[in-house]
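Visitor: only geometry, no sequence info:
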């Protein structure tokens, strides 16, 4: 029997296992040069675990932001930010991104706030209305992060 975490509201072991398998499948597609999932462009975000220090690779949707920068949204589909966001903010100096069929490049992540976030959010919501719909159903404001190649 698989037990769900009750107090933290986090995913249980089965859910984490399924997510890990799905992420691995999307990562393989990105590495073969096919970088879309459900009609959205996807990159592989490389981070280091906040507590574990272990390398992590997470497929995330991205949106262009000029000069090679990409915007990513920490939606996670739940009531809390996804783990990749916590890892990224804890170790920003160790972050990198991998675009479809390309080499991994180090990035500087910047969490957007205020007017910068609002302008970026408008572009994201216009490009992908589905994400705006998810945001409207959430009690938290999704963080938006700009990934700038170093």
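Guide: Okay, I see it. Remember, it's a predicted structure, so these values are computed and weren't measured experimentally. Numbering: from 1, shown residues only.

Visitor: use CA for all of it now, contacts and neighbours both
Guide: OK.

Visitor: in this structure residue 112 contacts residue 142, no?
Guide: No: between residue 112 and residue 142 there is no contact under CA atoms under 8 Å: 10.6 Å.

Visitor: the two: which is more packed in?
Guide: residue 142 (22 against 17; other CA atoms under 10 Å).

Visitor: this is the other structure I want to compare:
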């Protein structure tokens, strides 16, 4: 199965969303128009190269909660493996008038805390239930702080 690093269409799609995000100071159209969006930059676990991925998130005080859905594929997305290897990541969050950049530490959530955020995201964005139904893996939930 292709991931965003080996699938030229997904890489191109992510690049377009990233460019639109930066040009619009965090505002984008299409499927992400009404979704809180951030840009996550990880360092490749094998390559050492930086990769930037647009992701929807849930705000939680000073934290931002992200979900390694990979569209419901059988394996976790490459960015998840990268942040496991190097939990210090960079994020960009738009305010509508500017982009704020933060260095964060990624922490994989477990148990009741993980489940509560997953359930909240599923209620806000029903497509997450579809992602869950497509895979047997427990989709990781990650806090960025």
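Guide: Sure thing, it's come through. From a predicted model like this one, the values you see are computed outputs, not experimental measurements.

Visitor: superposed, how do the two chains score by TM?
Guide: Scored against TM-score structural alignment, normalised by the length of structure 2, the superposed chains reach a TM-score of 0.86; 137 aligned residues with a CA RMSD of 2.0 Å.

Visitor: can you tell me how far the nearest residue to residue 31 of structure 1 once chain neighbours are set aside sits from residue 28 of structure 1?
Guide: Take residue 31 of structure 1 and drop its neighbours on the chain: the residue closest to it by CA to CA, 6 or more residues apart in numbering is residue 101, 5.0 Å away. Taking CA to CA, to the nearest Å as the measure, residue 101 of structure 1 falls 10 Å from residue 28 of structure 1.

Visitor: residue 93 of structure 1 now?
Guide: Residue 93 of structure 1 is 25 Å from residue 28 of structure 1, by CA to CA.

Visitor: now swap in residue 65 of structure 1 and tell me
Guide: Counting by CA to CA, the gap from residue 65 of structure 1 to residue 28 of structure 1 is 25 Å.

Visitor: map residue 56 of structure 1 across to structure 2 for me.
Guide: With TM-score structural alignment as the criterion, residue 56 of structure 1 lines up with residue 51 in structure 2.

Visitor: what's the mean distance for the particular helix or strand that has that match in it versus structure 1?
Guide: Using DSSP states H and E, the element containing residue 51 of structure 2 is strand 50-56. Compared with structure 1 after the fit, strand 50-56 of structure 2 shows a mean deviation of 0.8 Å (mean CA distance after the TM-score superposition for structure 1).

Visitor: packing partners for that strand?
Guide: In terms of contacts (3 or more CA pairs under 8 Å, 6 or more residues apart in numbering; DSSP states H and E), strand 50-56 of structure 2 is packed against helix 8-23, strand 37-43.

Visitor: ok, now with 10 Å
Guide: helix 8-23, strand 37-43, strand 63-67, helix 78-85, strand 88-94 (3 or more CA pairs under 10 Å, 6 or more residues apart in numbering; DSSP states H and E).

Visitor: so which of the ones you listed comes closest to residue 134 of structure 2?
Guide: strand 63-67 (15.0 Å; CA to CA).

Visitor: what span of structure 1 lines up against the closest one?
Guide: Going by TM-score structural alignment: strand 63-67 of structure 2 matches residues 69-73.

Visitor: what does the matching stretch contact?
Guide: Stretch 69-73 of structure 1 is contacted by residues 42-43, 45, 60-65, 81-82, 85, 97, 107-112, 120-121, 124, 131, 142-150 when judged by CA atoms under 10 Å, 6 or more residues apart in numbering.

Visitor: quick one on the thing from earlier: residues in contact with the residue nearest to residue 31 of structure 1?
Guide: 28-35, 43.

Visitor: swap the cut-off to 8 Å and go again
Guide: Applying CA atoms under 8 Å, 6 or more residues apart in numbering to residue 101 of structure 1 gives the contacts 30-34.

Visitor: gap between the residue nearest the centre of structure 1 and residue 136 of structure 1?
Guide: Residue closest to the mean C-alpha point of structure 1, counted by CA atoms, centre = their mean, is residue 60 at 3.9 Å. Going from residue 60 of structure 1 to residue 136 of structure 1 by CA to CA gives 20 Å.

Visitor: can you check residue 101 of structure 1 too?
Guide: Residue 101 of structure 1 is 34 Å from residue 136 of structure 1, where distance means CA to CA.

Visitor: appreciated, that's everything.
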